[in-house]
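**Q** any chance you could fold what I've pasted below:
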Amino acid sequence: MIDREQFRQILDNGVWHQNASLIQLLGLCPLLAVTTTLVNGVMLSLATIIVMAVANVAVASLRNLIPHEIRIPVFILVVAALVTVVDLIFNAYFHELYLVLGIFIPLIVTNCIVLARVEAFANKNPPLQSLLDGVFMGIGLLWTLALLGGLRELIGGGTLFAGIDMVFPGVHGLQLLPADYPGFLLAVLPPGAFILLGLLIAWKNWAEARAAARKPDAGSDHRSPLPVADGV
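**A** This next block holds a predicted model:
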């Protein structure tokens, strides 16, 4: 079982305090390459959440049976099997979106976010806690990619939810800016992604600093963070 405090700690760490994109800076390749639209970012995030959650449960359940010396190859094998299933599902049910996301679905296998949580958390904790860690770490990735993708899409083309018809046929995206809006090309190019990501990181640091300044005991933080694996 899991108590309320442990649940809250896993939730806070995954969604905010140890956000994989804004704090750990893991998985930058899909983060910057896929977020040209909100839909692309959200759908890749959902695929990653499924893989992270199931991989964490599988590794946590088998952690006492996996020899320490070969744990990394076994972890990769588990993740690769799950990514293959997700890849086939996207190809079968969201074929147009599958073509758009391209290689970035199979590349979830090597995504540092997935491997980091499997190694740093699931390999040391029970299945329930590992499931929650995978889900909440994925939700942290989800809101980051959704916000970054939405900003890039809006600034770059004046639209929002472009490509939603690839997921829900018959539903169309929104044209929020005038139809003659010329677009801002930098926003949809890699340099624009880096700039917006930097601004998001700065905003998060500012929000945390402001929240800490409001606390009477701002200088003391007794929170014991969950383990984080190094990597980019």
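**Q** only C-alpha atoms from now on, for both contacts and neighbour counts.
**A** Noted.
**Q** find the centremost residue of the chain, please.
**A** Residue closest to the average C-alpha location in the chain (CA atoms, centre = their mean): residue 141, at 2.3 Å.
**Q** OK, contacts around it?
**A** For residue 141, the set of contacting residues under the criterion of CA atoms under 8 Å, 6 or more residues apart in numbering consists of 15, 19-21, 45.
**Q** another one to check against the first:
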Amino acid sequence: MMISRQEVRDISHNGVWKQNPGVVQILGMCPTLAMTTSVINGASLGIATALVMACSGAAVALLRQFVPNELRNPIYILIIAAVVTILELAMNAYMHALYNVLGIFIPLIVTNCIVLARAEAFAAKNGVIQSGLDGFMMGMGGTVVLAILGGIREVLGKGTLLSGIDLVFGASAKSWVIHVIPADLNYQFLFMILPPGAFIGLGLLVAGKAALDRRAAEAARRREAEASAPLAA
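**A** Down below sits the predicted model:
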């Protein structure tokens, strides 16, 4: 089944902004609060979740006509668990250091409510391509939140940016770490590294998105008023 450009734009905007799982739906809070101590940790877990959502969404859309209505949730969870297992084994084999850091949060993707929610709300009612794209963009919307929150906490908590990037790109990437605060100062702000810092950072992101939405709505109302003014005259 083909997908139009407008569908791609609508699904992408919905996943990344309009229904962002992190700052709009406020789902998947456990990894959001626990794994955002750095950009790399947050973004890596977010990308892993996006891949799971894309593959599981496409699989659910492909198989939904064969799934009895009474058994759909257990079967959807089984599909998600199978995709997560494949991802977990692949990361263990090819990105073992990062796999060790993310730890239990990789298999816990199965229990992330946003994954099953999109399978039930979207993939069970739409085509394979649309469902795969919806899952991926929802996951990437969450990834953006995880990465930004991880960056805020990393800079304020440790004075660095991109620490742990060698877990993804190898030992040679250690030189890519940005020391916002000179390393010889041994800077550390423990409050931002611990969960309370994650709550505050997430609250600021939610407030920031709400402010941008209000500004956009006000700008749209002004444009409508300006457009209707000549007609009224």
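**Q** residue contacts, residue 20 of structure 1?
**A** Taking CA under 8 Å, 6+ apart, one finds 14, 26-27, 113, 137, 140-141 in contact with residue 20 of structure 1.
**Q** neighbour-wise, which of the contacts of residue 141 of structure 1 leads?
**A** residue 20 (27 neighbours; other CA atoms under 10 Å).
**Q** give me the distance between the residue of structure 1 positioned farthest from its centre and residue 158 of structure 1.
**A** Going by CA atoms, centre = their mean, the residue of structure 1 most distant from its centre is residue 180, 33.6 Å out. Computed as CA to CA, to the nearest Å, the residue 180 of structure 1 to residue 158 of structure 1 distance reads 9 Å.
**Q** give the next helix or strand downstream of the helix or strand harbouring the residue nearest to the centre of structure 1.
**A** In the assignment (DSSP states H and E), residue 141 of structure 1 maps to helix 127-157. Using DSSP H and E, the helix or strand that follows helix 127-157 of structure 1 in sequence is strand 159-160.
**Q** what range does the helix or strand just after that next one cover in structure 2?
**A** The helix or strand immediately downstream of strand 159-160 of structure 1 is strand 174-175, counting by DSSP H and E. With TM-score structural alignment applied, strand 174-175 of structure 1 matches the range 178-179 in structure 2.
**Q** report the mean deviation for the matching stretch after fitting onto structure 1.
**A** Stretch 178-179 of structure 2 differs from its equivalent in structure 1 by a mean of 1.3 Å after superposition (mean CA distance after the TM-score superposition for structure 1).
**Q** what residues does that stretch touch?
**A** Outside stretch 178-179 of structure 2, the residues that touch it by CA under 8 Å, 6+ apart are 159-163.
**Q** at 6 Å instead, please
**A** Residues from elsewhere that reach stretch 178-179 of structure 2, judged by CA atoms under 6 Å, 6 or more residues apart in numbering: 160-161.
**Q** and that stretch, how far out from the chain's middle?
**A** 24 Å (CA atoms, centre = their mean, to the nearest Å).
**Q** ok, stretch 206-215 of structure 2 next?
**A** Using CA atoms, centre = their mean, the offset of stretch 206-215 of structure 2 from its chain centre is 18 Å.
**Q** what's that stretch aligned against in structure 1?
**A** Using TM-score structural alignment, stretch 206-215 of structure 2 pairs with 201-210 in structure 1.
**Q** the matching stretch vs structure 2 - mean distance after superposition?
**A** Stretch 201-210 of structure 1 sits 0.3 Å off on average (mean CA distance after the TM-score superposition for structure 1).
**Q** then stretch 149-157 of structure 1?
**A** Mean for stretch 149-157 of structure 1 is 0.5 Å (mean CA distance after the TM-score superposition for structure 1).
**Q** can you pull out the residues in contact with that stretch?
**A** Under CA under 6 Å, 6+ apart, the answer for stretch 149-157 of structure 1 is 35-38, 41, 160, 183-185, 187-188.
**Q** please convert the buried members of the residues you listed into PyMOL selection syntax.
**A** Burial among the contacts of stretch 149-157 of structure 1 is assessed by 16 or more other CA atoms under 10 Å; the matching PyMOL selection reads:
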select buried, resi 35+36+37+38+41+160+183+184+187+188
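**Q** can you list the contacts of stretch 149-157 of structure 1 in a markdown table and add secondary structure and distance to residue 125 of structure 1?
**A** Converted to a markdown table, the contacts of stretch 149-157 of structure 1 look like this (DSSP: H, G, I helix; E, B strand; the rest coil; distance: CA to CA, whole Å):
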| residue | secondary structure | distance to residue 125 of structure 1 |
| --- | --- | --- |
| 35 | coil | 32 |
| 36 | coil | 36 |
| 37 | coil | 36 |
| 38 | helix | 33 |
| 41 | helix | 29 |
| 160 | strand | 40 |
| 183 | coil | 48 |
| 184 | coil | 46 |
| 185 | helix | 45 |
| 187 | helix | 41 |
| 188 | helix | 40 |
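**Q** how far away is the corresponding residue of structure 2 for residue 152 of structure 1 from residue 93 of structure 2?
**A** Alignment note (TM-score structural alignment): residue 152 of structure 1 maps to residue 153 of structure 2. Distance from residue 153 of structure 2 to residue 93 of structure 2, counting by CA to CA: 29 Å.
**Q** do you know how far residue 88 of structure 2 is from residue 40 of structure 2?
**A** 17 Å.
**Q** so between the two, which is more surrounded?
**A** The neighbour comparison of residue 88 of structure 2 against residue 40 (other CA under 10 Å) goes to residue 40, with 25 against 18.
**Q** state the helix or strand in which the more buried one lies.
**A** Per DSSP H and E: helix 39-63 holds residue 40 of structure 2.
**Q** that helix relative to helix 128-158, how many degrees between them?
**A** Between the axes of helix 39-63 of structure 2 and helix 128-158, defined by axes from the mean of the first three to the mean of the last three CA atoms, to 10 degrees, the angle is 160 degrees.
**Q** alright, that wraps it up for me.
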